[in-house]
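**Student:** Sequence first, predicted coordinates after that:
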Amino acid sequence: MSIAETKIKKFENSNCAENNVFYQAMEEVIYSIAPLLESDGKYSRYAILDRLVVPDRIIKFKVTWLDDNNQIQVNTGYRVQFNNALGPYKGGLRFHPSVNEGVLKFLGFEQILKNSLTGLPIGGGKGGSDFDPKGKSDFEVMKFCTAFMTELHKYIGPRIDVPAGDIGVGSREIGYLFGEYKKITSSYEGALTGKPYFFGGSLMRPEATGYGVVYFTQSMLEIEKKEPLDGKICIVSGAGNVALHAIEKLQQIGAIVVSCSDSHGTIYDSRGVDLELLKELKLNRRTSLEEYVQTHTEAKYTPVFEYPEGAQAVWNIPCYAAFPCATQNELHEADAQNLIANGCVSVSEGANMPSTPNAIALLQSHNICFAPAKAANAGGVAVSEFEMSQNASMSKWSYAKVDEKLKETMRMICKRVALTAKDYGVEGNYVDGANIAGFKKVADAMIAEGI
């Protein structure tokens, strides 16, 4: 039995339902890095894999707050501080009913390798709560954030752990969290990123993940000698921050984006989606995409309940490039079959682990250019680190400087992943390339610092 198979078997025995997504992420990495483990015994000798898959600590706490009716509400908060071999723990906070320890372990584990790939001095972590901001007033969100930070502030700091935003946590939530952190600690420091610009945030932080996945895709298509995105039909899932800014950047470079989706259904607009209307619906009015067709009657809206069994409507649209930007495990094997049948050339993950293992395997077997999340959506955390640098030096960078550094970071990540894949005999496999490159840097740092 190989080293990889032995490790999979060992960790499989400790798996539980809550840890399913964590196990899925871990299994992918272990199989990817098998050539590295077999070729260099030091990683087994120092038990790097056994150490890497166990978080340094998991902090779990109660969050008690008053809603607008003065009723007491109770939620659970978490911070998973996974690995700081390369720098302070760094990773977002997610506020969503689906949040549990297993989901955050998966996200934190992915964050270690993602942050490693950026080449920046940041470790991996993740946190959040099962609190749902949807349907809550601004005051309710503020009261929850205040209560959440009352506990979280004990464990974070600019050289310890620097949380950012994620699903359900945008600049509004980060603003409330930072305001409370400042009150409690009497310290104006970069303990959070994704802050509003006027008190320490970086330009381009909201755009960074969406823009970054497009920059990565451009580099990947160039390396793989494929036609560029200009003039090509592209499909995007999701209608949150990542999806909207991916659509924005794709439109800026001349691509034609014909879709987006939310938890209720999918929009297909063959002329190209109306981005300003999407922003109005999702950012200002916070309503369903169903209202899109009230303005653009020629567009088609497909509710979730009308999706064919085992597949989603958004992935059954003919396209040149696809960008899953909604949530984990949204793109299944049946969706991959539809993409292949409809002539898709490239799939780039904007969300965290949005494609199932079977879907990825099928896409790769048909030579689809596949950009995994830990490489393709690293733009967000890269600009978060840029914000940390600006906070530390009490300076502000121009939009042009941040954008150029983001472009260069994504090009560098893509090139490193492609070269690593080639070096280990899996040329063109960006999943294995990303996992090997990310793991190797963290593992070497762990060995250098001892146990």
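**Tutor:** Happy to help now that I have it.
**Student:** from here on, contacts and neighbour counts on C-alpha atoms
**Tutor:** OK.
**Student:** quick check: longest strand of this structure.
**Tutor:** When the chain is parsed with DSSP state E, its longest strand is strand 72-83.
**Student:** following it, which helix or strand comes up?
**Tutor:** Going down the chain from strand 72-83, the next helix or strand is strand 89-95, by DSSP states H and E.
**Student:** Not counting that following strand itself, show me its contacts.
**Tutor:** 81-83, 108, 111, 115, 122-133, 160-169, 381 (C-alpha atoms under 8 Å, 6 or more residues apart in numbering).
**Student:** Can you flag the buried ones in those?
**Tutor:** Neighbour-count burial (16 or more other C-alpha atoms under 10 Å) applied to the contacts of strand 89-95 gives 81-83, 108, 111, 115, 122-133, 161-169, 381.
**Student:** From the residues you listed, which land in strands?
**Tutor:** In strands, defined here by DSSP E, the members of those are 81-83, 124-129, 161-165.
**Student:** Check the residues you listed and tell me the two furthest apart.
**Tutor:** N83 and S129 (20.4 Å; C-alpha to C-alpha).
**Student:** So P55 versus E101, what's the distance?
**Tutor:** According to C-alpha to C-alpha, to the nearest Å, P55 stands 11 Å off from E101.
**Student:** Which one's more surrounded, these two?
**Tutor:** Taking other C-alpha atoms under 10 Å, P55 and E101 do not tie; E101 has more neighbours (22 against 17).
**Student:** then this one, side by side with the first:
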Amino acid sequence: MLTNEYVKRVYDQVQKRDGDQPEFLQAVYEVLDTLQPVIAKHPEYEANGVLERLVEPERVVKFRVAWVDDAGKVQVNRGYRVQFNSAIGPYKGGLRFHPTVNEGVIKFLGFEQILKNSLTTLPMGGGKGGSDFDPKGKSDAEVMRFCQAFMTELSRHIGQFTDVPAGDINVGAREIGYLFGQYKRIRDEYSGVLTGKGLEFGGSLARTEATGYGLCYYTAEALRVLKNDSFEGKTVVISGSGNVAIFATEKAQELGAKVVTASDSNGYVYDPDGIKLDIVKDIKLGHRGRIKEYAERVPGAEYHEGCAGVWTVPCDIALPCATQNEIDEASAEALVKNGCTVVCEGANMPSTPEAIAVYQKNGLLYGPAKAANAGGVAVSGLEMSQNSYRLSWTFEETDAKLKSIMESIVAESLAAAKEYGEEGDLMAGANIAGFVKVANAMVAQGIL
């Protein structure tokens, strides 16, 4: 509940300006609510208009993307890049290609990215982008033509010292390759302007695994510190079957857990014996199939239509890795009822405010997305470093740096929460720790 007058005034202004952007309003409210004790202690933030500037992007670019499909028909999509905050480094954040993409979704993601990037301790500002283009069902040639058209406009606004995009939902190695190739052709330069690149042209080992592995490193450290516990012997429910979910499953299994679910936009599979990851990888990474195929190939596995049912599966740990607001109040209550004690987020803002209230009321260990899924952008930052040095680190070196970063995020979050009277609250701690670094940089650099 907002009680600080300055915080209330800023949020009221956001509501007035962006009332048609529910995801953005949700993200802003959550952050501002937890920052109230910080604002009360630091009047210089109000004097310098830090919150007013924090919630307003430095730049929003919206553009037409015209391309030709395989039938020779002209298609038109919308492209976006929100450059939200550059106080601690160049804008950094992924590109999402999905029919649900609109300005409000991109703004919520970009706003979250400010604090997420700050938590990694790497010099990266916050940004995000994407399009309402859907790669599903498109040929490689159609995806290539779309990516080339998209980058033709985006290239005007990005650069290795300005804004460094990466991948997000439906933007993987294929899309990044096409985007990078077009940027190189237009700008006639070979630079680290995109991360998530192929290993042959500047990519980093462990980048593919980073978000999923990082989620598990974060969860394991939070379990160790707050519960003197681990993944060993735990039953884990994971939503999604994309990059994040696949590698979260891989690492959770490596740490001794049994992962029993996977899902996509059509439904979910439940395997009481534990998900066979080689089959999921073949379906999703091999031929971009639907998760229903898993139940057809694995005896004893069940397929259920609809995604929400995945949260009714009994578990110790839930790792939502699909999309925003996939866990509502009813789903959160089902998790609690069926024995779940830990929820850490691999997707961006996958829990509604009502779901988070259920976690907190029932004493669950809750790791918010901006902290728990920061592994992807952390290794993107490490990829930028390798590109600048013109060298590559081994998988083991990069993975060790990732693990260290995720463990430090837990420590920083808990320290910040304790300092401001919210001891043990990982959500408040992540928001506060990420914010203070950015706010101090904004004050130091003047009114911009």
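**Tutor:** Arrived safely, thanks for sending. Everything quoted here is computed from the prediction, not taken from an experiment.
**Student:** that older thread, what's the closest of the ones in strands among the buried ones among the contacts of strand 89-95 of structure 1 to G240 of structure 1?
**Tutor:** G165 (12.4 Å).
**Student:** ok, and the closest non-adjacent residue to the aligned residue in structure 2 for the closest one?
**Tutor:** Alignment note (TM-score structural alignment): G165 of structure 1 maps to G167 of structure 2. In space, and not counting its chain neighbours, G167 of structure 2 is closest to G94: 4.6 Å by C-alpha to C-alpha, 6 or more residues apart in numbering.
**Student:** Count the neighbours of that neighbour for me.
**Tutor:** 27.
**Student:** Mind telling me what it corresponds to in structure 1?
**Tutor:** In structure 1, G94 of structure 2 lands on G92 (TM-score structural alignment).
**Student:** try V193 of structure 2
**Tutor:** V193 of structure 2 maps onto A191 in structure 1, by TM-score structural alignment.
**Student:** Doesn't that match lie inside a strand?
**Tutor:** No - read with DSSP: H, G, I helix; E, B strand; the rest coil, A191 of structure 1 is coil and lies in no strand.
**Student:** In contact with it, which residues?
**Tutor:** If you count contacts by C-alpha under 8 Å, 6+ apart, A191 of structure 1 has them with I156, G157, P158, D161, V162, P163, F178.
**Student:** that older thread, between strand 124-129 and the longest strand of structure 1, find me the angle.
**Tutor:** Counting by axes from the mean of the first three to the mean of the last three C-alpha atoms, to 10 degrees, strand 72-83 of structure 1 lies at 170 degrees to strand 124-129.
**Student:** which residues in structure 2 does strand 72-83 of structure 1 align to?
**Tutor:** Strand 72-83 of structure 1 lines up with residues 74-85 of structure 2 when matched by TM-score structural alignment.
**Student:** Can you name the next helix or strand after the longest helix along structure 2?
**Tutor:** In structure 2, with assignment by DSSP state H, the single longest helix is helix 395-419. Remark: after helix 395-419 of structure 2, the chain's next helix or strand is helix 426-445, criterion DSSP H and E.
**Student:** buried sites along that following helix?
**Tutor:** Neighbour-count burial for helix 426-445 of structure 2 [16+ other C-alpha under 10 Å]: 426-439, 442-443.
**Student:** so it matches what in structure 1?
**Tutor:** On structure 1, the counterpart of helix 426-445 of structure 2 by TM-score structural alignment is residues 430-449.
**Student:** before we move on, what about stretch 290-298 of structure 2?
**Tutor:** Against structure 1, stretch 290-298 of structure 2 falls on residues 288-296 (TM-score structural alignment).
**Student:** what does the match of strand 72-83 of structure 1 contact?
**Tutor:** Contacts of stretch 74-85 of structure 2 (C-alpha under 8 Å, 6+ apart): 54, 56-69, 91, 102-103, 106-107, 110-111, 114, 125-133, 150, 154, 163.
**Student:** And it against structure 1, how far off on average?
**Tutor:** Here the mean offset of stretch 74-85 of structure 2 against structure 1 after fitting is 0.7 Å, by mean C-alpha distance after the TM-score superposition for structure 1.
**Student:** got the buried residues for that stretch?
**Tutor:** N77, R78, G79, Y80, R81, V82, Q83, F84, N85.
**Student:** Same list, those, but as CSV with distance to E44 of structure 2 please.
**Tutor:** Output for the buried residues of stretch 74-85 of structure 2, formatted as CSV (distance: C-alpha to C-alpha, whole Å):
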residue, distance to E44 of structure 2
N77, 43
R78, 40
G79, 37
Y80, 33
R81, 31
V82, 27
Q83, 25
F84, 21
N85, 19
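**Student:** With adjacent residues omitted, what lies nearest to the alignment partner in structure 2 of I30 of structure 1?
**Tutor:** In structure 2, the residue equivalent to I30 of structure 1 is L32, according to TM-score structural alignment. Nearest non-adjacent residue to L32 of structure 2, counting by C-alpha to C-alpha, 6+ apart: V7, 6.5 Å away.
**Student:** give me the element Q360 of structure 2 is part of.
**Tutor:** helix 353-361.
**Student:** Having no further points to raise, I will conclude here.
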